[in-house]
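In: any chance you can model this:
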Amino acid sequence: MKQLRNTLTPLLAEKTILYPTDTVWGIGCDATSVNAVKKVFKLKNREESKSLIVLVSSVSMLKKYVSVPKTALDILKEAKKPTTIIYNNPKGIAENIINKEDNTLAIRIVQDDFCRKLIKRFGKPIVSTSANRSGEPTPNSFSEIDNAILTSVDYVVNLHKEKITTKSSTILKLEGDNVITIRE
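Out: All right, here's what the predicted structure looks like:
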């Protein structure tokens, strides 16, 4: 697919992309590149102390970057909607994407077919943060994305521009056997 090839090029060059995810339109980059992640923080005008979500294509990819407790696997198996889980002690990820306070990282196994194929072909996780400046409302469709974002990213994926999404993913944090809901 031409869009996959076109989107891989900027990712491989540590550049930023604007792309449709299984939730909202997202700004993304190589989640293993400190320089690429810095560009996303700058583009969003977001403090680097705030963490970002990372997308992976599968449970096996997830296991390369974090230890996955059985509770998390059970949650993922039962999840009806996109679910992000905050994991402890990530490895192989850009250090500026990891929450400094508790050494955690929010990761979601993506459900969108294009995203899954993109991440699988890229072979590494990608950042997924909503396509807005920090503090601004999350756009529900491509048409709501601010022009400043559209002109600041290095590449815009030309797919699903008509799609309207009003829901972000559920975010859960595991603390031992306890599951804490961060965002419903």
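
In: please make it C-alpha for all contacts and neighbour counts, starting now.
Out: Fine.

In: any idea how far Ile53 is from the residue positioned nearest the centre of the chain?
Out: Nearest residue to the geometric centre of the chain (C-alpha atoms, centre = their mean): Ser128, 2.3 Å. Using C-alpha to C-alpha, to the nearest Å, Ser128 is found at 5 Å from Ile53.

In: got the contact list for the closest residue to Phe122 other than its chain neighbours?
Out: Using C-alpha to C-alpha, 6 or more residues apart in numbering and skipping residues adjacent in sequence, the residue nearest Phe122 is Leu8, 6.5 Å away. Listed by C-alpha atoms under 8 Å, 6 or more residues apart in numbering, the contact set of Leu8 reads 118, 121-122.

In: from those residues, which is closest to Glu144?
Out: Set against Glu144, the nearest of the contacts of Leu8 by C-alpha to C-alpha is Leu118 (24.0 Å).

In: and the gap between that closest one and Ser57?
Out: Separation of Leu118 from Ser57 (C-alpha to C-alpha) stands at 8 Å.

In: who's more crowded, those two?
Out: Ser57 (25 against 22; other C-alpha atoms under 10 Å).

In: give me the three-state assignment for Val37.
Out: helix (DSSP: H, G, I helix; E, B strand; the rest coil).

In: who touches it in this structure?
Out: By C-alpha under 8 Å, 6+ apart, the contact set of Val37 is 29-31, 94, 96-97, 127.

In: just the residues you listed now: which is nearest Met61?
Out: Ala31 (12.8 Å).

In: please provide the structure for the following sequence as well, for comparison with the first:
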Amino acid sequence: MLLEIHPEHPQPRYIARVVECLRQGGIIAYPTDTTYGIGCSIFNKKGIERIYQMKRREHKKPFSFICPNISEIARYCRVSNMAYKILKRYLPGPYTFVLDATRDVPDLLVTRQKTVGIRIPDNRICIEIVQLLGNPIVTTSANLSGEEPCGDPRSIEDVFGHQLDIIVDGGLLSTDVSSVVSLVRDTPEVLRAGLGDVSWCS
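Out: Just a heads-up that it's a prediction; the model follows:
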């Protein structure tokens, strides 16, 4: 089901509707500051498994998740002084930062190295959803694994159909992906160059 939400002034009743869907175990597609993402609550184990299946994605590739603010990141990740300064400078923005996970992160989202990827996109719709929900949501690009990300909500509906409970239509977006930067060690390491500038890592 497509649900149009204003990108600059998200309607509270629609945000509440999406959050209720997530609380009931639903899976949604939603806009970020790069392209569209697919997600569910990070505590929805069945939902996470469903996303793996619908994307045809290997389980050895854990999903990242979206937090509403840096304080929330500190609950789920170990944040050094160096990492905190970087997070404060570049978030919200088109970055996924990899950090050591705490025990609060569900096992399905943790890598073998006990790390996790986190995002705070510069997008009002998805941030308001996460804030009202009260916990992070999974984030992975809205596409089948190995294919191009999708920035058109109607194309997402064509690909995934009724596998998604709600497709939040926040307008047409790019097909860009976030830059992925590891902050596990003292020196930032670029794992993927995307929309976010990574020249500061060198």
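
In: of the contacts of Val37 of the first structure, just the buried ones, ChimeraX syntax please.
Out: Typed into ChimeraX, the line below selects the buried ones among the contacts of Val37 of the first structure, using 16 or more other C-alpha atoms under 10 Å:
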select :29,30,31,94,96,97,127
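
In: which residues in the second structure form strands?
Out: All strands of the second structure, identified by DSSP state E, fall at 2-4, 28-31, 36-39, 64-66, 77-78, 95-101, 115-119, 137-141, 166-169, 179-182, 189-192.

In: reformat the ones you listed as TSV; add distance to Leu87 of the second structure.
Out: Converted to TSV, the strands of the second structure look like this (distance: least, C-alpha to C-alpha, whole Å):
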stretch	distance to Leu87 of the second structure
strand 2-4	31
strand 28-31	21
strand 36-39	21
strand 64-66	13
strand 77-78	12
strand 95-101	8
strand 115-119	10
strand 137-141	18
strand 166-169	27
strand 179-182	11
strand 189-192	14
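
In: alignment lookup: the residue nearest to Phe122 of the first structure to the second structure.
Out: Aligned by TM-score structural alignment, Leu8 of the first structure pairs with Val19 of the second structure.

In: gap between its match and Lys61 of the second structure?
Out: Distance from Val19 of the second structure to Lys61 of the second structure, counting by C-alpha to C-alpha: 26 Å.

In: could you do Asp122 of the second structure as well?
Out: Relative to Lys61 of the second structure, and taking C-alpha to C-alpha, Asp122 of the second structure is found at 24 Å.

In: okay, the two: which has more neighbours?
Out: Using other C-alpha under 10 Å as the criterion, Asp122 of the second structure and Lys61 rank with Asp122 on top: 16 against 13.

In: wait, that one sits on Gly93?
Out: Yes. With contact defined as C-alpha atoms under 8 Å, Asp122 of the second structure counts as touching Gly93 (5.1 Å).

In: list the residues that contact both of these two?
Out: Counting by C-alpha under 8 Å, 6+ apart, the common neighbours of Asp122 of the second structure and Gly93 are Asp33.

In: just to revisit the earlier point, wait, the residue nearest to the centre of the first structure sits on Asp22?
Out: No. Look at Ser128 of the first structure against Asp22 with C-alpha under 8 Å: they stay out of range, at 10.3 Å.

In: how about Phe141 of the second structure, what's its partner in the first structure?
Out: Let me fix one detail, which is that residue 141 of the second structure is Ser and not Phe. Ser141 of the second structure maps onto Ser130 in the first structure, by TM-score structural alignment.

In: pull the number of nearby residues for its match.
Out: Neighbour tally, Ser130 of the first structure, other C-alpha under 10 Å: 27.

In: same question, the one 3 residues further on
Out: The burial count assigned to Arg133 of the first structure is 18, neighbours taken as other C-alpha under 10 Å.

In: and what of Pro69 of the first structure?
Out: Counted by other C-alpha under 10 Å, the residues lying close to Pro69 of the first structure total 13.

In: what residue in the second structure is paired with it?
Out: Taking TM-score structural alignment, Pro69 of the first structure has Ser80 as its aligned residue in the second structure.

In: same deal with Trp25 of the first structure?
Out: Aligned partner of Trp25 of the first structure by TM-score structural alignment: Tyr36.

In: what sits against that match?
Out: Applying C-alpha under 8 Å, 6+ apart to Tyr36 of the second structure gives the contacts 29-30, 141-142, 149-153, 173, 175.

In: one more time with 7 Å, if that's ok
Out: For Tyr36 of the second structure, the contacting residues are 29-30, 141-142, 150-151, by C-alpha atoms under 7 Å, 6 or more residues apart in numbering.

In: before we move on, what about Ile86 of the first structure?
Out: By C-alpha under 7 Å, 6+ apart, the contact set of Ile86 of the first structure is 104-107, 172-174.

In: how about 8 Å then?
Out: Contacts for Ile86 of the first structure (C-alpha under 8 Å, 6+ apart) come out as 104-107, 171-174.
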